[in-house]
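Trainee: Sequence and predicted structure, then a few things I'm wondering about:
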Amino acid sequence: MKLKQYDACISCCDQALAVINRFHTNNDAWISLRKIEALIELDRTADAKATLEHLLQRPARHWKMDMLGYRIAVMEHDEDAALKYIEEAALLDPNHGMRVQFYEETASFLNEAGHERMAMLQYHLVDLLREENGWKIRPHHVAGKIPEDIAAMDKPATLRELREFWRAQRDKDKVFLEGQVKKILPSGRNGFIDAADGKSYYFSFADVQSGRKHLAEGSSVRFTLAKRMDRKKNCLSDNAVEITVEQK
């Protein structure tokens, strides 16, 4: 990748994924991410998108998957998909300092897409994060300056307004279900949810977004569905994801 030998990078990634049977933690995901990056550099958008869609079938998700999804969506001029990837990445975990460059990159997109206030809030969040970590604050390449009311906001207030926007964009086309945790498997990392629609859905603890420490058999939960690979059956099936545990 550093030498910009993108075809060789793709070949190395494919070879590793083909011959290595077992990876430490999620290193196969990182190899796939490198492959997607190389495909994007070669403007092989369809191949990059197909590789990403396969990667997103895994239970573990990292914000860099959504970052690359955003870049693919921009290449395809798919504004709705780009917005959803921005919000998925932003809401995945609270480590916002890791996403400073991504927030800068996507703020300009939000500005051009007509979400000027959200763009300015993201730029302001970048400034707050840089100041918090002692990093250099850089000028923003947007028309005009950050409005005074936004510039006066602290980090919690900035994140509060941004999260409301991020969630609205991420969830606007999703259907959420309610149910109860039927069983947690002996590994303590996954289990099954009985939904109000009468069906039972497999879930991974990696997909619990809120209230994980309160999750137990009998817990009431709210969730949506996503297609994931069932390795035992070797087919895609509906899994419970984006799980919120309802606390009493």
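Mentor: Yep, that arrived.

Trainee: going forward, measure contacts and count neighbours with C-alpha atoms only.
Mentor: Will do.

Trainee: Provide a list of residues in contact with residue 125.
Mentor: Counting by Cα atoms under 8 Å, 6 or more residues apart in numbering, residue 125 touches 155, 158, 159.

Trainee: So which of those residues wins on neighbours?
Mentor: Counting neighbours by other Cα atoms under 10 Å, residue 158 leads those with 19 neighbours.

Trainee: Next, work out how far apart that residue and residue 131 are.
Mentor: Distance from residue 158 to residue 131, counting by Cα to Cα, to the nearest Å: 14 Å.

Trainee: For residue 101, give its distance to residue 67.
Mentor: Going from residue 101 to residue 67 by Cα to Cα gives 11 Å.

Trainee: higher neighbour count, those two?
Mentor: residue 67 (23 against 11).

Trainee: where's the more buried one, which helix or strand?
Mentor: Per DSSP states H and E, residue 67 falls inside helix 63-75.

Trainee: What of residue 101?
Mentor: Going by DSSP H and E, residue 101 is part of helix 100-112.

Trainee: take the one below as the second:
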Amino acid sequence: MRRPSMTRHEESAPQSRPGAPTLLITAGPTQEPIDAVRYLGNRSSGRLGIALAEAASAKGWRTILLLGPTPRRCEDTQVEVHRFRTTAELGALLEAHWPEVDALVMAAAVADFRPATTESGEEAGAIDPGEHKIRRRGGALTIHLEPTPDLLARCAETRRPGQTIVGFALEPRERMLESARAKLERKGADMIVANPLETMDAETIEATLVRRGGEEEQTPGAMGKGEFAEWLLERIAQESSERRRG
């Protein structure tokens, strides 16, 4: 398996404010290889997760960003950045960093399925992608998919007291809140950001924050993603502070 890229900003050492929480953010898409040149992916840009990381760092939080295969970069040199490509690589990074942080924001668009085998029995997702390419031939090609590990639920299962988990639910507007409420309970998160599908390619975001206990809070209309990052961080800081106090 390809190792995650461990690229930490070296220009200056992280300077966190004393007493500030440590925040772990995932951002961007995953790419699940079909063969050496093809993959299953999605259109996530990672823009929102990067905005959250930069805003948190500006507040003096120690911030770790796990960033998927996107051309976008985090420009704040105080943010510790690690790159991943696949769900498995992201899972390994979460396993390494989740125990040390106070809060997790799962803003990455993680694949629900990955290639397992083709109709000929070739292991599409498990092969060495550098040595294999599925050749064009007559007739259809069937690629079987298997579920990826549920990383958010796994983090909830291994959390220690005082840790906060924030997830996202990207759904059609008409079932957005219903899906977020169900995901909150199913995954064991503390908060779910419910946002409509059109958010993915937009400059702005209009969302509803769903909390445990049934509290729901809407953004004051559409917000730029940088502005929304500030809005969400205020609420994460409050939740994290309450949880760390016990």
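Mentor: Great, that's in hand. Predicted model only: the values in this text are computed from it and were never measured.

Trainee: TM-score for the pair, please.
Mentor: Between these two chains, after superposing, the TM-score reads 0.26 (TM-score structural alignment, normalised by the length of structure 2); 121 aligned residues with a Cα RMSD of 6.8 Å.

Trainee: re the thing from before, show me what the helix holding residue 101 of structure 1 is in contact with.
Mentor: With Cα under 8 Å, 6+ apart as the contact definition, helix 100-112 of structure 1 has outside contacts at 67, 86, 116-120, 122-123, 126, 129-130, 141-142.

Trainee: With secondary structure and distance to residue 229 of structure 1 added, can I get those residues in CSV?
Mentor: Supplementary listing: the contacts of helix 100-112 of structure 1 in CSV, determined by DSSP: H, G, I helix; E, B strand; the rest coil; distance: Cα to Cα, whole Å:
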residue, secondary structure, distance to residue 229 of structure 1
67, helix, 22
86, helix, 24
116, helix, 39
117, helix, 39
118, helix, 35
119, helix, 36
120, helix, 39
122, helix, 35
123, helix, 38
126, helix, 36
129, helix, 37
130, helix, 39
141, coil, 42
142, coil, 42
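
Trainee: In a markdown table, list those along with distance to residue 220 of structure 1.
Mentor: Shown next, in a markdown table, are those (distance: Cα to Cα, whole Å):
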| residue | distance to residue 220 of structure 1 |
| --- | --- |
| 67 | 32 |
| 86 | 29 |
| 116 | 38 |
| 117 | 36 |
| 118 | 33 |
| 119 | 36 |
| 120 | 38 |
| 122 | 34 |
| 123 | 38 |
| 126 | 36 |
| 129 | 36 |
| 130 | 39 |
| 141 | 46 |
| 142 | 45 |
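
Trainee: Now list the buried members of those residues.
Mentor: 67, 86, 116, 117, 118, 119, 120, 122, 123, 126, 129, 130 (16 or more other Cα atoms under 10 Å).

Trainee: circling back: in the helix holding residue 67 of structure 1, what counts as buried?
Mentor: 63, 65, 66, 67, 68, 69, 70, 71, 72, 73, 74.

Trainee: Include distance to residue 82 of structure 1 when you put these into JSON lines, please.
Mentor: Below are the buried residues of helix 63-75 of structure 1 laid out as JSON lines (distance: Cα to Cα, whole Å):
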{"residue": "63", "distance to residue 82 of structure 1": "13"}
{"residue": "65", "distance to residue 82 of structure 1": "12"}
{"residue": "66", "distance to residue 82 of structure 1": "9"}
{"residue": "67", "distance to residue 82 of structure 1": "9"}
{"residue": "68", "distance to residue 82 of structure 1": "10"}
{"residue": "69", "distance to residue 82 of structure 1": "7"}
{"residue": "70", "distance to residue 82 of structure 1": "5"}
{"residue": "71", "distance to residue 82 of structure 1": "7"}
{"residue": "72", "distance to residue 82 of structure 1": "8"}
{"residue": "73", "distance to residue 82 of structure 1": "5"}
{"residue": "74", "distance to residue 82 of structure 1": "6"}
